[in-house]
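Student: sequence plus predicted model, see below.
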Amino acid sequence: MGGFRWVRPEVYPLFASVGVAVGICGFQLVRNICGNPEVRVIKEKRAAGILDNFAEGEKYAQHSLRKFVRNKSPEIMPGLNSFFSDPQ
């Protein structure tokens, strides 16, 4: 531990949680810049003005994760919840 004497083991979970948060923010930033139909980085595309491209917007909004959880119950542990809440 030559150069890292100032880093205590107690702060490793903090580093991990901040790293995950920065990763999620970076992913969302790249997703918006590359995939959002309302964001136009290239100058020629910006000159087009407002586009009525509803199909591209629907494709961006209804991504695969949203399609996967669409018909699922909004519970984290449905088996455990039903065990404690449903009468026998």
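Tutor: Received the coordinates, thanks.

Student: make it CA atoms for all contacts and neighbour counts henceforth
Tutor: Will do.

Student: what's the burial count for Q28?
Tutor: 12 (other C-alpha atoms under 10 Å).

Student: that one: what secondary structure?
Tutor: helix (DSSP: H, G, I helix; E, B strand; the rest coil).

Student: distance check, it against G35.
Tutor: Distance of Q28 to G35, given as C-alpha to C-alpha, to the nearest Å: 10 Å.

Student: check S17 too.
Tutor: Using C-alpha to C-alpha, we find S17 at a distance of 26 Å from G35.

Student: neighbour count: those two, which is higher?
Tutor: Each of S17 and G35 has its neighbours counted (other C-alpha under 10 Å); G35 has more, 15 against 11.

Student: excluding chain neighbours, what is closest to that one?
Tutor: Y60 (6.8 Å; C-alpha to C-alpha, 6 or more residues apart in numbering).

Student: identify the residues contacting the helix or strand encompassing the one you found?
Tutor: Y60 is part of helix 54-61, with elements assigned from DSSP states H and E. Residues outside helix 54-61 that contact it (C-alpha atoms under 8 Å, 6 or more residues apart in numbering): G35, N36, P37.

Student: second structure follows, compare the two:
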Amino acid sequence: MAPSRWIRPEVFPLFASVGVAVGICGMQLLRNITTNPDVRVTKENRAAGVLDNFKEGEKYAEHGLRKYVRKRTPQIMPSLNGFFSDPDLPTN
């Protein structure tokens, strides 16, 4: 089985998309392990039991991306959507 059989230009987009997905999963895993208040890695923190730390949980849930997206319209291309759906625009 030759290596050129698997390394073809047609599979580069597949490699890229899988690489991005693995990167996003790794980033989320790292974020959960380091900043999630419900995850306790060390033995001393696990011995504390269930904590009612609402401020820390709110800080974790309201991260920067969520604050940024909250102020935006829930559309991918709002100008293009407005162009095709706005009845006030004149047509040629």
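Tutor: On my side now, so go ahead. Just so we're clear, the structure is a prediction, and the values are computed from it rather than from any experiment.

Student: returning to what we had before: what about the helix holding Y60 of the first structure, distance to the chain center?
Tutor: Averaging C-alpha positions (C-alpha atoms, centre = their mean, to the nearest Å) puts helix 54-61 of the first structure 17 Å from its chain's average.

Student: and what of stretch 45-55 of the first structure?
Tutor: A distance of 25 Å separates the centroid of the chain from that of stretch 45-55 of the first structure, by C-alpha atoms, centre = their mean.

Student: what's the counterpart of G57 of the first structure in the second structure?
Tutor: Aligned counterpart of G57 of the first structure in the second structure: G57 (TM-score structural alignment).

Student: neighbours of that match, just the number please.
Tutor: Neighbour number of G57 of the second structure under other C-alpha under 10 Å is 14.

Student: same check, this time on N36 of the second structure
Tutor: Neighbour tally, N36 of the second structure, other C-alpha under 10 Å: 16.

Student: now swap in the one 10 residues further on and tell me
Tutor: When counting by other C-alpha under 10 Å, one arrives at 12 neighbours for R46 of the second structure.

Student: so which residues of the first structure form helices?
Tutor: 12-35, 43-46, 54-61, 64-69, 78-85 (DSSP state H).

Student: can you redo the ones you listed as a markdown table with distance to F4 of the first structure?
Tutor: A markdown table is the format used below for these (distance: least, C-alpha to C-alpha, whole Å):
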| stretch | distance to F4 of the first structure |
| --- | --- |
| helix 12-35 | 12 |
| helix 43-46 | 46 |
| helix 54-61 | 44 |
| helix 64-69 | 40 |
| helix 78-85 | 43 |
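
Student: roughly how far does the residue nearest the centre of the second structure sit from V18 of the second structure?
Tutor: The centre of the second structure sits closest to I24, judged by C-alpha atoms, centre = their mean, with a distance of 6.4 Å. Distance of I24 of the second structure to V18 of the second structure, computed by C-alpha to C-alpha: 10 Å.

Student: which residues touch stretch 5-12 of the first structure?
Tutor: Contacts for stretch 5-12 of the first structure (C-alpha under 8 Å, 6+ apart): none.
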